[in-house]
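>>> can't give you the sequence, but here's the structure:
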């Protein structure tokens, strides 16, 4: 818990600032103190006058650079112009750092709507100022261009900026979401700042090169990778160790803010000594690699004397402690509020200001018996009496000068949400994660296994179109029109199988393999449908919400739901209301909100007088769920119990009897529940958490006990069998893709294990007051590992946890770790589930090659659960590990974005091969054609069995107007992004969805050009044609023809015949079912399109 009396510093700083009417900088003793002070200051002065300059969150001589969020924050402060007095809050460590000269941090230029500047000139300004040109802007200090649209992300902005040009005029400026790439807000102007911490122009690179050679005359630059990268203008991780070599003179923090009056913390000197000692110690430890020579401490940092001399000239804060009273935090929020109300009644204070960030707590405070309460959005609006506001957490204080008491609800709660902005990434599609890279193996449905060789624009008879190029055996090439891209799927070679040779375009072997796989898919479909039909023959209870209690329960949720959660909740509410048993998988990474959705489903069931059983795979998770459910349901009189292996016999007997009598509403336990004498007659809902941890037999036994129950599965990484049912369309599926607000992707690394690497990772975390997990799944190695780390890190608190310890010992260790009394927890995979420690943000996994892909992802999910940057190190003893292990580890590193669990499950399924679906004997059929194509066949077979009239492929139209209809690279330069758009166009089945994609593309790339307009017009006709049974439209200048499917709808046929009879000069039908059309102005392909569209509208 933070020291309450330090809120006094914020109040005193505000007084000092107001009296001086001059910019001041307060140097706090540490980063945490500086951060909360900046929040507390906003209680007294406008937040626009307060700046927080954070620490870098790296170690001295680190191999890492600061997280992007820290860089953005620091750049914003360093680049701002001084528009009058303000307060800057920083910490002592930042005074040791050497910075670029003040002239380097400046706003280069402001750009406004209507300004004139050539696009090429603008791009040159960006490259001259160290912005990196990329295919897509999704990180700071990068830019991309498409036609007349330019995207840029200056580091001082929360979101990137999109500028649209009309000739040489800036026609539009808007911010956009880096995930969806869609517009967030229209802007009138923006400021451009430098795009790097160091200059990268020719002169500066020469300066770096010469300085490096002068400083390290005995070192060989050819073996220094960092030198080579910087010499080539590549800012790789850890480049900051050479920052002073780019400049003739570096700047101190004090000189950067020379116009500020500096005020220092009382407890700063001792901290400075410790930090200077750490800098020198790190130099000694790291300066052992001739390929990475280091600048001496006094060259990279200002030394201790420099910093202390500066601080001696700084003022100390004058504190009148008589003007403040410290509140007793031990007695809690409600009691402090009662004391404050009493003081208000007595006239000792004029105002009470209460704050909460949590919506439900905010509402609860409003419902308290507080007579009248004034809701405010700004502290300055506070009136006498009670005031309620929603701002960041601060420490409670009684300010006698202001006759005001400040209380913050979350200060008395351990788990505080940092930000509640609603994210809008519901439009992010699962399939956008699937794309082809150059030289990827792919399967063409009609031609087999080949190698993707990129996109090529091919011109034929003056008409250009873009094709996918696929290389086959014997140097044969296939050019696939992008309208047929849906026939191609990615092929993952199973690393444990022998190499699969490429197919040949001139051989029939592929068709034979495909026929055998289709036969197996049909048999497989019959097996699946048999299982499904038995499930559907039973009827589950219809569970509906009949009163307002559910609405009250929902309001108690202390966070804002993501759009993904809202969609999933609505789907589950609908499922529960039906008599068809729910069979839904809810997929989402750890911390994405699966448990809250399960709780809502449980509430609906209990509200309908039906019992709920929650299954978890471990006693640790059972205990966590039990506590979570107790806390969430405490106001609603619902009886919740748990059973696990630690329950004694008398407890088990009592719980079983109470459940059978209907006295228990929600029962939480492991699968062992189903071996007890429990009566499930009144069970309405079964929730299976961590579905991937239960075996098929276990789940079948569970479902056999109560086949007519609604079942909700929760998983971050579904098992292959479940994925199989999802792809086959037999298990409903909800996907939580949106991460919690402020959560960052975990930085993941695959490294060979060394003591230095582990020590550095642990020290880096410890330096920001964080904690670490070290995973070693071999219990026999844990004791030696602890001894080894204690020798290397004697000042840290290190403990062990594993499943063979006594329950009391495990509980004690976990509790100590949870409250921050342990710095490093050495453990087995016991922590894989059920542990939520936001302050633990570094994980080291030893012998990582022994773990499965899904298990590695689950473990990694234990860190990065707050707004801090998380780090996960996958360590191996030697670079030479089995090929299949290497592929798993490469996958976990590549799939490190938030919400990757589902894609990891897909990759795991593909890496393991067909044996995971059909068993080893039948797996050859799947591996021969690829899992993606097999699952497509399976889905078609299921539809064919269910509906004998089903055409195995719905009518797929071909449309060709013999003009240019594609996305030119000038409009969207990235081949990967173009391919994604093509695939989305091909998969869209509704005109409304196509229109949304058109709007998105205009937003991202600017106004349509003719080729893109033609592409979307064809796509629109494609959708309409499929609905009308049209299989082909071919339109030349001299002839337009429409081919209909043989099984044409009778009403449509009659409408066609009526049109032909009334316009026989224009329309002629051939016996084959082809309709020929004579069109005026036939040389204009757009006119022909319009004519055909009008015709289709007439027959629809």
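Nice, I can see it. Given the structure is predicted, the values throughout are model-derived calculations rather than measurements.

>>> switch to C-alpha atoms for all contacts and neighbour counts from now on
OK.

>>> quick check: residue 6 is in a helix.
Yes. Applying DSSP: H, G, I helix; E, B strand; the rest coil, one finds residue 6 inside a helix.

>>> what is the burial count for it?
17 (other Cα atoms under 10 Å).

>>> can you point me to the longest helix in this protein?
helix 509-536 (DSSP state H).

>>> for whichever helix or strand comes after it, enumerate the helices and strands it packs against.
Where DSSP states H and E defines the elements, the next helix or strand beyond helix 509-536 is helix 549-555. Counting contacts by 3 or more Cα pairs under 8 Å, 6 or more residues apart in numbering; DSSP states H and E, helix 549-555 is packed against helix 594-607.

>>> packing partners of the helix or strand just after the helix it packs on?
Using DSSP H and E, the helix or strand that follows helix 594-607 in sequence is strand 611-615. Packing partners of strand 611-615 (3+ Cα pairs under 8 Å, 6+ apart): helix 594-607, strand 666-669, strand 683-688.

>>> make it 10 Å
Contacts defined by 3 or more Cα pairs under 10 Å, 6 or more residues apart in numbering; DSSP states H and E place strand 611-615 against helix 594-607, helix 619-633, strand 640-643, strand 666-669, strand 683-688, strand 710-715.

>>> report the contact partners of the closest residue to residue 853 other than its chain neighbours.
Leaving aside its chain neighbours, residue 853 sits nearest to residue 888 (5.7 Å; criterion: Cα to Cα, 6 or more residues apart in numbering). Residue 888 is in contact with 495, 848-849, 851-854, 856, 894, 904, 907-908, 911-912, counting by Cα atoms under 10 Å, 6 or more residues apart in numbering.

>>> just confirm residue 442 is within a strand.
Yes. With three-state DSSP as the criterion, residue 442 is located in a strand.

>>> I'd say residue 242 and residue 231 touch.
No. Residue 242 sits out of contact with residue 231 when judged by Cα atoms under 10 Å, with a separation of 11.6 Å.

>>> neighbour count winner among these two?
More crowded of residue 242 and residue 231, by other Cα under 10 Å: residue 242, with 21 against 17.

>>> look up how far residue 99 lies from that one.
12 Å (Cα to Cα, to the nearest Å).

>>> okay, now the one to match up with it:
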């Protein structure tokens, strides 16, 4: 259904009909500009080019325009680069993809509207002829030389990688080419047959499995600088002239050219675009002469233009000071005066915030108002919380208005529908798009799914749009550069390198020396070479790879190697097994005791709780939602809660605690929140007070930041029940703290409290609900093992943009430090400077004062008096200082969204997971975060340190380096959770084996029968392996081998075969034999066959004494063909075969196992 065209819309169209025209539409508020523009978006004809003052307002407007126009593919964003002009950093590939997609769609007529911030519109872009000439159009079924395409990808800025996981990368495997174009949501797999593009399909970057077919693809560059041979040839003289003008020597020029000739893009080379492509064009050239330009808030745009000019001049001056090779700024950016000339030459539509006289052009005033008076005024009556809003809605409907309420997510729409359904209100919930819902007759409130930030009331159309935020408060939106990426289940072999330590279940700790292809005792295949103490070597066939695990222990500590055949390893395993059983028994005893205890059963959620839930500013991650559900279910059950919630800082644990605390206060009970430090108490007090400010809940804090008189008053309030939630350090555990009716105790980081405090906590556990929070991550495998004996919730979904941290590894220099600090201070942010030597931290502070006198520097380290350190941290938290020079004591629970630059001095002396944790202190807001890892110079650091820094620099959310860093952290976290004794056992036997022992102990204690398990040895003298020319990367081969040892049925083997064919092409014979051998392994495991061997002309099966194979089955076999089979008292079955060819051996083995069951 379409909405009738009102008179004001006809007026706007008439006024914009002449090629040179201008109209201002005033009185337009909220998201009404986006709504009006959606009515002007046409199916054909020139596009709209919409400009805003900054990136945030452009993102918001683009979202709203897509929602109102019900069109996502034709409303495009043209973002600005996320790096400061002329700095040594390149824009994010996702942004480049969005920009190029918008330009290409403008060229081919596929864009109906493009929304850009002023900074993006001022930046010149690739000439249309250049961009159009390099885009490659691919069609399934056409002829195309694969090598030609690969060469082109390199010139278009794509990186050649082993596995395609990130935008702007490609991978070649035989006849298969994987590409992740910067404008695509999913990467593309192209399968060649000779020079024919046989198929194209999208694939999942996490699983690497193909999804749906793709008939055609326009392949865009992955950068806005293109390195074709002609470009490089012409660049050389231009670069020389520019360097001569800047006074930069020939060595620097030659170094840059050499890198470019090898298709290496130095960070920041993008700012030399005018030297690569003279005659750059503008966004307006792409939009064409008939386009309508739209200015949303022209005054703000003009101010942004003035700021841009000033910032650009400063950026160019800073680049000149550090002798950077730069282009002339006027060749890369338009001056705001040039932009004004372009705007005044064509059609111009403006939405000014204020109506100013004498501005020129026509003015149209609309009767439109914002919903500024709607913010939820919470009624103390839990069942009438939305009464003020619903009364307004009834009035609007009675006046003949259509009332629409878009909610950001379907879950939130359901919540609001449920809340409003308790009132007498004509109500509908619809999945329709906005235009369809708005086109229906008035008389009902329509709740739909869509993202707008502010609503409006437009009298000309009798339309009322209410944004979810106007009911429940502001929601935080993040710039979605890519779809949320799933976390891949990690195998510990993800990034195994020769020299790493491994644990063999039977022989202990060894050094992995590599994957070797050998022929041993007539068996050709791949073997893992393990080196033990004394230089003893073990060649492990890859089909037994699940007997080994990558060793993870304390960082920087080398484990002791075991000696092959010695008793030490068995002793270590036995000790670990005994201690695991003791710990599991203790946990089970506590759990059983709590099951029979009677606690307080909290009442089910009412409307006030649902309104509080709906006012959460973020969308819950799946893990967070599950943790909240588990906590609420515990509270509503009659037994006392004792739940541990694990999750990194910023992953959403505090909201879990807030929901539990709020629920507790609704039943008239009090909440105590215990934290390990005064600074954290202050932070919690501030965040709880802010979240609960609209609700009838009183929050208090007990800490040394309160005077004796204040503490006395707070204690009196707690005793009388006037304080609902009290937050404090271990001061809360003292005897003078008396509660009127304590219902819930929340403990943050319990492992950081002393023994006496933990004993006091045990007394609480018997009488109130306990919720414990920890930022220490733990592995899912441990979580699974502890299920049933410990109530655990894990939140391990990272927030959006957590990894948008630009990481630089650089030689330390005064200029770099100054520029990094000043960049952060200029945008009102704060800086962490980590210097991990207390002895020289004072001297470092003096150095920093000299380098950056503008900074307000505070110094903090672990040897300071506790009170002094607290004061330092608190002043930084409140923004009184803006550079914190500290050791690695950066408070692990501290969340400072304005601290978005981290500088680590002598980063080469830190371990990988230590650096990863430090880096996690920044990047907690939508601002781009920077991490500078300073080193003294590459020649003076160890190869291991260089490798660690390289991994950190390349960390991506899906990359193996990230997975390994988080995996190692989780395993150390397991030690923290389980205690010192268990940490020792994890260190002794390796984490995976420890988890298996724990799982066995728990199941035994719960009375579950443990199944017998064998790892069959297969010695069939068949060449069963993955050839190197089929899968070149040794780590990928290891991962496939590991995966092939996991299946419990043959369907899983079929699935792996399909995956290999999909990812690597047609399987070679050796790989097919490997799959058949692994099929046999599935049956051998089930039948508890320890070994199958080809000995001469006989197949020999060695059975475990508890094999499920019945004597009847063996007797039937012996009778079946006399003389062919024999069975010996040592549980061995011999089967004579006529032909020992590979295929025959496999067929006979399969036939024999089928006969046995």
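Perfect, thanks for sending it. Keep in mind that this is a model prediction, so the values were computed, not measured.

>>> TM-score for these two?
With the length set by TM-score structural alignment, normalised by the length of the first structure, the two chains reach a TM-score of 0.80; 1073 aligned residues with a Cα RMSD of 5.7 Å.

>>> residue 253 of the second structure: neighbour count?
Residues near residue 253 of the second structure, counting by other Cα under 10 Å, number 17.

>>> then the one 3 residues further on?
Per other Cα under 10 Å, the neighbour tally for residue 256 of the second structure reads 17.

>>> ok now do it, which residues does it touch?
239, 250, 264-266, 269, 325.

>>> just the buried ones among those, please.
Among those, the ones that count as buried by 16 or more other Cα atoms under 10 Å are 239, 264-265, 269, 325.

>>> could you dump those residues into a markdown table with secondary structure and distance to residue 1075 of the second structure added?
As requested, those are exported to a markdown table (DSSP: H, G, I helix; E, B strand; the rest coil; distance: Cα to Cα, whole Å):
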| residue | secondary structure | distance to residue 1075 of the second structure |
| --- | --- | --- |
| 239 | helix | 56 |
| 264 | coil | 40 |
| 265 | coil | 42 |
| 269 | helix | 48 |
| 325 | coil | 56 |
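
>>> turn the residues you listed into TSV, columns for distance to residue 316 of the second structure.
Formatted as TSV, these follow (distance: Cα to Cα, whole Å):
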residue	distance to residue 316 of the second structure
239	17
264	24
265	21
269	15
325	10
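
>>> how big's the offset between the longest helix of the first structure and the second structure?
Compared with the second structure after the fit, helix 509-536 of the first structure shows a mean deviation of 5.4 Å (mean Cα distance after the TM-score superposition for the first structure).

>>> and that helix, what's buried?
For helix 509-536 of the first structure, by 16+ other Cα under 10 Å, it's 510, 513-514, 517-518, 520-522, 524-526, 528, 535.

>>> can you name every helix or strand that that helix contacts?
With contacts defined as 3+ Cα pairs under 10 Å, 6+ apart, helix 509-536 of the first structure has these neighbours: strand 448-460, helix 720-727, helix 915-918, helix 923-929, helix 931-946.

>>> just checking, what packs against the second one?
What it means is helix 720-727 of the first structure. Using 3+ Cα pairs under 10 Å, 6+ apart: helix 720-727 of the first structure touches helix 509-536, strand 583-588, strand 732-736, helix 901-912, helix 915-918, helix 931-946.

>>> how does it look with 8 Å?
Judged by 3+ Cα pairs under 8 Å, 6+ apart, the packing partners of helix 720-727 of the first structure are helix 901-912, helix 915-918, helix 931-946.

>>> the shortest one too?
Based on contacts counted as 3+ Cα pairs under 8 Å, 6+ apart, the elements that helix 915-918 of the first structure packs against are helix 720-727, helix 923-929.

>>> kindly reformat the ones you listed as CSV containing mean neighbour count and distance to residue 140 of the first structure.
Output for these, formatted as CSV (neighbours: other Cα atoms under 10 Å; distance: least, Cα to Cα, whole Å):
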stretch, mean neighbour count, distance to residue 140 of the first structure
helix 720-727, 19, 36
helix 923-929, 22, 42
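
>>> contacts only, for the residue minimising distance to the centre of the first structure.
Computing the C-alpha centroid of the first structure and ranking residues by Cα atoms, centre = their mean puts residue 898 first, at 2.8 Å. When contacts are counted by Cα atoms under 8 Å, 6 or more residues apart in numbering, residue 898 of the first structure touches 589, 737-739, 744-746.

>>> hmm, 6 Å instead?
By Cα atoms under 6 Å, 6 or more residues apart in numbering, residue 898 of the first structure lies in contact with residue 745.

>>> gap between it and residue 724 of the first structure?
Counting by Cα to Cα, the separation of residue 898 of the first structure from residue 724 of the first structure is 23 Å.

>>> ok, residue 241 of the first structure next?
Distance of residue 241 of the first structure to residue 724 of the first structure, given as Cα to Cα: 50 Å.

>>> name the element residue 1077 of the second structure belongs to?
With DSSP H and E as the test, residue 1077 of the second structure turns up in helix 1069-1086.

>>> what's the mean distance for that helix versus the first structure?
Taking mean Cα distance after the TM-score superposition for the first structure, the mean distance separating helix 1069-1086 of the second structure from the aligned residues in the first structure is 3.1 Å.

>>> after that helix comes which helix or strand?
For helix 1069-1086 of the second structure, the succeeding helix or strand toward the C-terminus, using DSSP H and E, is strand 1089-1095.

>>> list the contacts of whichever strand or helix holds residue 818 of the second structure.
Per DSSP H and E: residue 818 of the second structure is located in helix 814-826. If you take Cα under 6 Å, 6+ apart as the criterion, helix 814-826 of the second structure is touched by residue 852.
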